[in-house]
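Q: this one's sequence-less:
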């Protein structure tokens, strides 16, 4: 179990350093005083270049943060995760999403005895899943693929399929339904024909309320529209084969309890990705992630990009007190990237209790939010530049265009660079309305091109970054008990909406329930 950062010797040293230098650091002066600042605070990791130089830290800050990582045992915690130890302590599970992208036959130092069999199982399941994906890709009769899932069974595949649209097979449309609001499913179904549609129902347990409600409605629609052969037009991504079979779904692909939902797009949950970009494209996707896994495993802490990012996150959250991070991808295909990262980081690290059960003395995950590039400039970037709060910005840019239109890419990249420059340098004016304070932090990540390989590396980078900050805070980043209470109460309230029983409810909930049941109230 890692040592909590606030209980280590480097922690008070960092606090003193922040008061003496960190609070007042001016990046403009730092660049003027250190000609090698960009070289030191930027690096090439597998398929991702990152510039961290426009952030509010210096070499002394980073050295103290690296001491903190060592004191917390980040390296040992990382090695325990990669080896398959049960580091998810509240559920007594291993955390092995990295095994999903490990090549067959590869062993790591410290692997637990079960690892070889687990890896063999992974590749067996993966092979069957990719074979099925190729069958669907080659079936011209299937024109629409509908993924029904929620949380990790939706956000990852949705983000990746959209991001890799340039690599998608022609002649097929992809749809993602997650919300229990019937409007979403109804809107999708209106444009479909049962004989040309494949539904993928993604739920590990096949009990997720939203997913199963949508799945049953899709089955009812299929039957009402004269659909034939459920077994051909529905597949399940689940370990509950019996429950799927009870609905007539006989094609199933499973995964394991050591794969968390928000880390599952590398597993059978990634079937829509594999259908979209093909078996080789999916293998390239896994290979990019594995390359980043190896970087995380082997690079020294000072040159380890996930570690440096995780340390910077703790520095901002616990010392500067920054409460959020803005994500702005400068590539339209990454339109779901921010939403994906919200779950990855906030569900993993949005916690107030340490692994041992004690209440933390420091805050954890920032709020993540954002939208694609230049759209954001004409919306919330005003607050980034001139608002009272300092909100670190993280940009993802792609050097090569994925389209043939002349002039667009140069303008896009110029805008990305301009925003990071403007945030740092600012602009002095006697007119307060036109004054930009500057010295505001940003990170720029650069991909040479947006491909399955580079996207895999980028996602794995973010996974490991979240692991590092969670490890420093001493929390379990791999459970999500915070989503359970609302689910339990929703079941109770669904029955009460039918019966009208308000006994034992608080006044607000009782009043709202009564209003929802009242025809007059609902129309009023």
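A: Sure thing, it's come through. Just so it is clear, the structure is predicted and the values come from calculations on it, not from any experiment.
Q: make it CA atoms for all contacts and neighbour counts henceforth
A: Fine.
Q: skipping adjacent residues, who's closest to residue 303 in space?
A: Ranked by CA to CA, 6 or more residues apart in numbering and with sequence neighbours excluded, the top spatial neighbour of residue 303 is residue 43, at 7.7 Å.
Q: my read is the one you found is in a strand, agree?
A: Yes - using DSSP: H, G, I helix; E, B strand; the rest coil, the assignment for residue 43 is a strand.
Q: right, and residue 185 touches residue 199 too?
A: No - counting by CA atoms under 8 Å, residue 185 does not reach residue 199; the two are 11.8 Å apart.
Q: look at the residue nearest to residue 303 and say how many residues are nearby.
A: 17 (other CA atoms under 10 Å).
Q: now the element after the helix or strand hosting residue 135, going C-ward?
A: For residue 135, the host element (DSSP states H and E) is helix 115-137. Moving toward the C-terminus from helix 115-137, the next helix or strand (DSSP H and E) is strand 144-148.
Q: just the buried residues of that following strand, please?
A: Neighbour-count burial for strand 144-148, with 16 or more other CA atoms under 10 Å as criterion, is recorded at 144-148.
Q: just stretch 225-242 next, same as before
A: Of all the residues in stretch 225-242, those buried under the rule 16+ other CA under 10 Å are 227, 230, 233-241.
Q: try stretch 504-524
A: Residues of stretch 504-524 classed as buried: 510, 513-514 (neighbour count, 16+ other CA under 10 Å).
Q: cool, and stretch 384-394?
A: By neighbour count on 16+ other CA under 10 Å, the buried set for stretch 384-394 is 384-386, 390-394.
Q: the longest helix belonging to the chain vs helix 115-137, what angle?
A: Using DSSP state H, we find that the single longest helix of the chain is helix 271-298. Relative orientation of helix 271-298 versus helix 115-137 (axes from the mean of the first three to the mean of the last three CA atoms, to 10 degrees): 150 degrees.
Q: please identify which helix or strand holds residue 502.
A: Residue 502 belongs to no helix or strand when assigned by DSSP H and E.
Q: spatially nearest residue to it (excluding sequence neighbours)?
A: residue 510 (5.4 Å).
Q: roughly how far apart are that neighbour and residue 287?
A: Using CA to CA, to the nearest Å, residue 510 is found at 53 Å from residue 287.
Q: how close does residue 310 get to residue 505?
A: Using CA to CA, one gets 43 Å for the distance from residue 310 to residue 505.
Q: for stretch 269-278, the distance to its chain's centre please.
A: Distance, stretch centre to chain centre, for stretch 269-278: 17 Å (CA atoms, centre = their mean, to the nearest Å).
Q: no no, stretch 279-289
A: Per CA atoms, centre = their mean, the centroid offset for stretch 279-289 relative to its chain is 18 Å.
Q: same deal with stretch 119-138?
A: Relative to the centre of its chain, stretch 119-138 is centred 24 Å away, using CA atoms, centre = their mean.
Q: second structure follows, compare the two:
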């Protein structure tokens, strides 16, 4: 709302207060408040307060998407999501992609104790997709209290992270292949070239497939030594360097291949992960549709902000917090 107030002020100063109503639309669960702000009722798109923000793009909140990409593309996004919904609702357990992915995720997190889930899209246009899934997944299933109000006795939501394609290869893939902790990986690749540089795209796909093979199969010491000797390495070098070039393999990965990257396939991809998250929440017996962990910080921030505006603090804090507040006064 702070940004909206600044935008309103900017328009009023440039065009006059009467122009505000012609330049604002609102998407809100509080229609009266939007009207009070100055948005005409005809420009307000309301929705129910039980719609979580991280699942809201399919409804009125998607207005900004429709404005950005156009109505046809937005409808294609919705159509793709609907097709994944139907697949999820009707496919058998053996063919149900969200179900299989959810069960694998529960197996990795709860039974193998693996703490993270890595998402690696081999498409620069999806470079922010891992960050999108961070909110969708971690805000949904990062809970230690079950639906019955009691602490759960098992691990729940993993840390979700990742980076686009070959950028990640030169940043953290070392840890994925040879680190002491195993991190399950989703590799997302696009079959059709995304630009006129088709040879570049082939190289990108080759890298994606190579990573899947390397994670699964690794490379044993015999293969390493044979390769080094064939390259002319001395026996001393083979002995000294060889162990560092061994990959144990057997590191779990899932390869998701889209025929093309467009609004339709993106809708399917987002819905796939939403259903995965929903199922894991059921299996862990947590409520995936609240986010009380977000609220506490907001409440405390309001208290701290009000204290800065007062000469004498009225709220008592722990020594560490009190010292920070005093330092920032």
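A: Received, thanks. Please read these numbers as outputs of a predicted model, since none were measured by experiment.
Q: returning to what we had before: buried residues in the helix holding residue 135 of structure 1, which are they?
A: 115, 118-119, 122-123, 125-126, 129-134, 136-137.
Q: repeat for stretch 59-73 of structure 1
A: 61-62, 64-73.
Q: ditto for stretch 303-310 of structure 2
A: For stretch 303-310 of structure 2, the neighbour count (16+ other CA under 10 Å) marks 304, 307 as buried.
Q: what stretch of structure 1 does it fall on?
A: Aligned by TM-score structural alignment, stretch 303-310 of structure 2 falls on residues 492-499 of structure 1.
Q: now do the helices in the stretch 51-200 of structure 1.
A: With DSSP state H, counting those that start in this stretch as the criterion, the stretch 51-200 of structure 1 has helices at 59-72, 74-83, 115-137, 155-163, 182-189.
Q: what residues in structure 2 pair up with the third one?
A: This means helix 115-137 of structure 1. Under TM-score structural alignment, there is no match for helix 115-137 of structure 1 anywhere in structure 2.
Q: just how off-centre is that helix within its chain?
A: Distance, centroid of helix 115-137 of structure 1 to centroid of chain: 23 Å (CA atoms, centre = their mean).
Q: that one - contacts with which helices or strands?
A: helix 271-298 (3 or more CA pairs under 8 Å, 6 or more residues apart in numbering; DSSP states H and E).
Q: the next helix or strand after the helix it packs on aligns to what range in structure 2?
A: Toward the C-terminal end, the helix or strand that comes next after helix 271-298 of structure 1 (DSSP H and E) is helix 305-314. Helix 305-314 of structure 1 corresponds to residues 97-106 in structure 2, going by TM-score structural alignment.
Q: give me the mean distance between that stretch and structure 1.
A: Overlaying structure 1 shows stretch 97-106 of structure 2 at a mean distance of 0.7 Å from the equivalent residues (mean CA distance after the TM-score superposition for structure 1).
Q: residue 25 of structure 2 pairs with which position in structure 1?
A: Taking TM-score structural alignment, the alignment pairs residue 25 of structure 2 with residue 235 from structure 1.
Q: so that match belongs to a strand, correct?
A: Yes - the assignment for residue 235 of structure 1 by three-state DSSP puts it in a strand.
Q: coming back round to it: reformat the buried residues of strand 144-148 of structure 1 as a markdown table; add distance to residue 424 of structure 1.
A: Listed next are the buried residues of strand 144-148 of structure 1 as a markdown table, based on distance: CA to CA, whole Å:
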| residue | distance to residue 424 of structure 1 |
| --- | --- |
| 144 | 46 |
| 145 | 45 |
| 146 | 44 |
| 147 | 42 |
| 148 | 43 |
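Q: and of these, the nearest to residue 39 of structure 1?
A: Proximity of the buried residues of strand 144-148 of structure 1 to residue 39 of structure 1 (CA to CA) peaks at residue 147, which lies at 43.9 Å.
Q: for the closest one, give its distance to residue 211 of structure 1.
A: For residue 147 of structure 1, the distance to residue 211 of structure 1 - CA to CA - is 10 Å.
Q: overlap of the contact sets of these two?
A: Residues touching both residue 147 of structure 1 and residue 211 (CA atoms under 8 Å, 6 or more residues apart in numbering) are 201-202.
Q: show me where the stretch 301-450 of structure 1 has strands.
A: In the stretch 301-450 of structure 1, the strands defined using DSSP state E, counting those that start in this stretch lie at 324-330, 367-370, 393-398, 442-447.
Q: what's the shortest one aligned against in structure 2?
A: Following TM-score structural alignment, the partner segment of strand 367-370 of structure 1 in structure 2 covers residues 159-162.
Q: now swap in the first one and tell me
A: Residue correspondence for strand 324-330 of structure 1 in structure 2, counting by TM-score structural alignment: residues 116-122.
Q: the last one now?
A: Counting by TM-score structural alignment, strand 442-447 of structure 1 lines up with residues 253-258 of structure 2.
Q: quick one: the matching stretch to chain centroid distance?
A: Offset of stretch 253-258 of structure 2 from its chain centre (CA atoms, centre = their mean): 16 Å.
Q: how about stretch 110-119 of structure 2?
A: 15 Å.
Q: same deal with stretch 223-240 of structure 2?
A: For stretch 223-240 of structure 2, the distance to the chain centre is 42 Å (CA atoms, centre = their mean).
Q: what does stretch 275-294 of structure 1 give?
A: Worked out by CA atoms, centre = their mean, stretch 275-294 of structure 1 lies 17 Å from the chain centre.
Q: residues of it that come out buried?
A: Neighbour counts using 16+ other CA under 10 Å place 275-279, 281-293 of stretch 275-294 of structure 1 among the buried residues.
Q: how close does residue 211 of structure 2 sit to residue 249 of structure 2?
A: If you measure residue 211 of structure 2 against residue 249 of structure 2 using CA to CA, the figure is 11 Å.
Q: so how many other residues sit close to residue 346 of structure 1?
A: Neighbour tally, residue 346 of structure 1, other CA under 10 Å: 18.
Q: contact partners for the aligned partner of it in structure 2?
A: Superposed on structure 2 with TM-score structural alignment, residue 346 of structure 1 falls opposite residue 138. Taking CA under 8 Å, 6+ apart, we find residue 138 of structure 2 in contact with 157-160.
Q: same question, residue 59 of structure 2
A: residue 47.
Q: structure 1: which residue goes with that one?
A: Alignment note: residue 59 of structure 2 maps to residue 267 in structure 1; criterion TM-score structural alignment.
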